[in-house]
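>>> Starting from these lines, generate the structure:
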Amino acid sequence: MTFLRHSLAALLLLPASCAMADTTDYPLTVDNCGMDMRFESAPERVITIGQSATEILYALGLSDRVKGTSVWFTPVLPQFREDNEHIERLADNDPGFESVVSRRPDLVAVQYEWHVGPAGSVATREQFSELGINTYIMPADCDTKDNSTGGDGTRTGAFTPDSIYKGITELATIFDVQAAGAALVDDLRTREQKAVARARSLDLPADLSAVFWFSSPASGAAPYMAGRLGAPGYMMKALGIHNVIESDEEWPTVDWETVVRADPDIIVLARMDRRRYPADAIAVKRAFLENDPVAREMTAVKEGHIIEMDAHAMSATMRTIYGLETLADALSNMSFDS
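Prediction:
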């Protein structure tokens, strides 16, 4: 078993085109977010808790294995719409533990550790394990991240898409669909490189700054702004943009006075279908920026440098690469002449 674990570790260090060359040897043990998961064969029945895990499985051609989904922020990607229509949605947000286990999964694939973890809102990993159900948490939510701090967690190191590629590679290995995993990783890497090259060719100002606004718990309340080490922080750094929010928290609440004082050149707004908080709605965000007597004086608002981005791209998911493309496209249509 030690040999298998080491073999998988070595596999993940290889380029995608090489790493996926072989078939999976079972039983397979995967060290996932600090817990060993043993697979006697490829899972046949999967429940997903989190849109990222769902869409990656779809992208790997595994929609027929998915028996239920939950936790959705935005509509499924268009290319997976037909597959998704035939799969039961257990809940738009957190599903109940009983509703998950009643579908008799042999794997629960999870986007956020706070859903399935030491203090999981759905259950702990141990609760699933006691029923013989494996759990897999996307590495992007535990690699370089401490989720014991509460809320959305705190980054202990900067997010990079490598953790997304690692999750794709591991899932492809678990399900023995290595070729599909290699193709997906290669496509995302290529798109990432092209988006960065496009933005870098724009000769943007060296001191260009931005904030990413996800939502707010109440109208006019301190917003949830992206910290410097999460997915938005990666996007900004990759394109040479300064994040005016210096926190290591994933989504800290920041008072508007601090944001206005920083006066960012760009404001990126999360667009989502979820309606947990008033400012989940893009129209509420825009109305606040346009009508608040202080916020409307910010440079980004006065210059119209406001970008709408898929909320799911602001999380550490494969859609982060799509968000990078959105940002690069928007920048190409903006003027920053002083």
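>>> Only C-alpha atoms from now on, for both contacts and neighbour counts.
Noted.
>>> which parts of stretch 318-333 are buried?
318-328, 331 (16 or more other Cα atoms under 10 Å).
>>> what distance separates that stretch from the centre of its chain?
Relative to the chain's own centre, stretch 318-333 is displaced by 15 Å; criterion: Cα atoms, centre = their mean, to the nearest Å.
>>> Likewise for stretch 293-313?
Computed by Cα atoms, centre = their mean, the chain-centroid distance of stretch 293-313 equals 22 Å.
>>> How about stretch 238-250?
The answer for stretch 238-250 is 16 Å, by Cα atoms, centre = their mean.
>>> now do the same end-to-end measure for that stretch.
For stretch 238-250, the first-to-last residue distance is 18 Å (Cα to Cα, to the nearest Å).
>>> Among the buried residues of stretch 318-333, pick out the one closest to residue 101, please.
For those, the closest approach to residue 101 (Cα to Cα) belongs to residue 318, at 26.9 Å.
>>> Show me what counts as buried in the longest helix seen in the chain.
Taking DSSP state H as the criterion, the chain has its longest helix at helix 178-200. For helix 178-200, the buried set under the neighbour-count rule, 16+ other Cα under 10 Å, comprises 178-186, 188-189, 191-192, 195-196, 198-199.
>>> How many neighbouring residues does the closest residue to residue 157 other than its chain neighbours have?
Closest residue in space to residue 157, ignoring its immediate chain neighbours: residue 144 at 4.8 Å, by Cα to Cα, 6 or more residues apart in numbering. By the measure other Cα atoms under 10 Å, the count of residues near residue 144 is 18.
>>> now swap in residue 67 and tell me
Residue 67 has 20 neighbouring residues, counting by other Cα under 10 Å.
>>> what helices or strands is the helix or strand where it lies leaning on?
Element membership of residue 67, judged by DSSP states H and E, is strand 66-70. Strand 66-70 sits against strand 46-49, helix 51-59, strand 89-91, with contacts defined as 3 or more Cα pairs under 8 Å, 6 or more residues apart in numbering; DSSP states H and E.
>>> structure for this one too, so we can compare:
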Amino acid sequence: MDHGPTDHETFTRRGYLAGSSAIVGGGLLAGCTGDANQASATDSEPVDNGSEPVDNGSESADDAYTATISPMGEVSFESPPETVFTRLTHHAGMAFALGRGDSITAMHAPDYYDGLWNQFVERLPGVSLDWTGLYSSWEPSKEQLYALDSDIHLADPAWITKQDSWDEADIEKIGTAISPWFGNSLSDRHAEPAAAYADDYEYYTLWEQFERVAEAFQEQERYEALAAVHDDLLSTIESTLPAESERPSAVMLASADIEEIYAYTLDTPGFLTAHTQPLGARDAFEGAVESNSVVDFETLVAADPDVILLLGGFEPGTSLPERREAFASDPVASEITAVQDDRMYPQGARYQGPILNLFQLEMTAKQLYPDAFGAWPQYVEGPYPEIPADEQLFDRETVAAIINGEL
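Sure thing, here's the model as predicted:
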């Protein structure tokens, strides 16, 4: 049974003032190994709106500020959030990038993603991350959100309300009694929101959403510093890419075993392809297969990709050599060009925050275009491989300093 907030609970230390837009409903991702429901496989100045502040003995109305994101609209804060509820890892990754990785109170499959993300964090000097033991929030309970008492719910109500146990009234209660909602998830693949909110929902790139999240935390300086690194990386990629006629065909695959293989194209709209869209590889399926479809070896042979990107290849418990061998030893799959040429490469996760996005842009550039960006090492297991400084596409020490607040 849901125990709703008492009158006293509607005035908390976070002082959630109001959100000007309705909170919406949306869709749910299916069939993803290693990123969603199958974990294994504009600067904002403080505002004075003329209203009387809530006297809670802490922050004054003069310190209040607003940040805006769809589907919540404009949200007011009395002070920057210190503890953070998340559901999906692109939001957890944004908090991490802003120096708040240890402030997260909940996330989907925390132990799994702790292991996966630390494969990359290993290469950031002086940066640490520990998400083990957090509340796993794929299907969050209202009671648990009250217990966690987080300063912000960095999650999209459009997804939360897809669950039978949640509705808009629940979202409003939590947002008023505990702390505001501030997140966007349907931008992952430009999924259609519920009809009642279709007019209000906006889609963002990964970095557009990160900018808005940085406003909510009043961390615009950190955002700008990381965005500059990202812009430089994109500029390097754009100026170095070979002509379209010289680019390989590619596909991303995810599978716990060869009996059920999910295929993802690399140019699907949304932030799930934030690390592949800029690299412009050719769709091996030439539009004949939709992203997030189950395919068999015969379909892959017909598409004959030059490069196969293996989603989840960085999972600590996954044997990349075994995945490669499963293809190479099959009489059908062994005919695929990528298998014959030994161009099956690991990937991390599609629900990536800004920091993972930097690593995955570098990694995928080298996997697709070794002659242009330098060869990707023959990775087998362990953390993201050491890459010589003169072959790195972004500076690790700069990124680490930004995360640690050493701007």
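>>> What TM-score do the two superposed chains give?
The TM-score (TM-score structural alignment, normalised by the length of the first structure) is 0.71; 297 aligned residues with a Cα RMSD of 3.8 Å.
>>> Now which residue in the first structure aligns to residue 213 of the second structure?
Aligned by TM-score structural alignment, residue 213 of the second structure pairs with residue 171 of the first structure.
>>> same thing with residue 226 of the second structure?
So residue 226 of the second structure corresponds to residue 184, using TM-score structural alignment.
>>> Return the residues in contact with that match.
For residue 184 of the first structure, the contacting residues are 59-60, 168, by Cα atoms under 8 Å, 6 or more residues apart in numbering.
>>> Kindly reformat these as TSV containing neighbour count and distance to residue 103 of the first structure.
Putting those into TSV (neighbours: other Cα atoms under 10 Å; distance: Cα to Cα, whole Å) gives the following:
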residue	neighbour count	distance to residue 103 of the first structure
59	18	22
60	20	22
168	26	24
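>>> List just the nearest of those to residue 113 of the first structure.
Nearest member of those to residue 113 of the first structure, counting by Cα to Cα, is residue 168, at 17.0 Å.
>>> Pretty sure that closest one sits against residue 54.
No: look at residue 168 of the first structure against residue 54 with Cα atoms under 8 Å: they stay out of range, at 11.5 Å.
>>> tell me which of the contacts of residue 184 of the first structure is nearest to residue 27 of the first structure?
residue 168 (19.3 Å).
>>> Could you tell me how far residue 189 of the first structure is located from residue 59 of the first structure?
With Cα to Cα as the criterion, residue 189 of the first structure and residue 59 of the first structure are 15 Å apart.
>>> that older thread, among the helices and strands packed on strand 66-70 of the first structure, show me which one is buried the most.
Ranked by mean neighbour count under mean count of other Cα atoms under 10 Å, these are led by strand 46-49, which reaches a mean of 28.
>>> residues in the second structure aligned with that one?
Strand 46-49 of the first structure maps onto residues 84-87 of the second structure, going by TM-score structural alignment.
>>> Can you tell me what sits against that stretch?
Contacts for stretch 84-87 of the second structure (Cα under 8 Å, 6+ apart): 92, 95, 103-108, 137-138, 150-155.
>>> and if we set it to 7 Å?
By Cα atoms under 7 Å, 6 or more residues apart in numbering, the residues outside stretch 84-87 of the second structure that reach it are 92, 103-108, 137-138, 150-155.
>>> Show me where the second structure has its strands.
65-69, 73-77, 84-86, 104-107, 135-136, 152-154, 249-254, 261-264, 282-283, 293-295, 307-310, 344-346 (DSSP state E).
>>> Please produce JSON lines containing those, extended by distance to residue 272 of the second structure.
JSON lines is the format used below for the strands of the second structure (distance: least, Cα to Cα, whole Å):
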{"stretch": "strand 65-69", "distance to residue 272 of the second structure": "19"}
{"stretch": "strand 73-77", "distance to residue 272 of the second structure": "23"}
{"stretch": "strand 84-86", "distance to residue 272 of the second structure": "17"}
{"stretch": "strand 104-107", "distance to residue 272 of the second structure": "18"}
{"stretch": "strand 135-136", "distance to residue 272 of the second structure": "21"}
{"stretch": "strand 152-154", "distance to residue 272 of the second structure": "18"}
{"stretch": "strand 249-254", "distance to residue 272 of the second structure": "12"}
{"stretch": "strand 261-264", "distance to residue 272 of the second structure": "10"}
{"stretch": "strand 282-283", "distance to residue 272 of the second structure": "16"}
{"stretch": "strand 293-295", "distance to residue 272 of the second structure": "15"}
{"stretch": "strand 307-310", "distance to residue 272 of the second structure": "14"}
{"stretch": "strand 344-346", "distance to residue 272 of the second structure": "16"}
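>>> Select, out of these, the one closest to residue 243 of the second structure.
strand 282-283 (11.5 Å).
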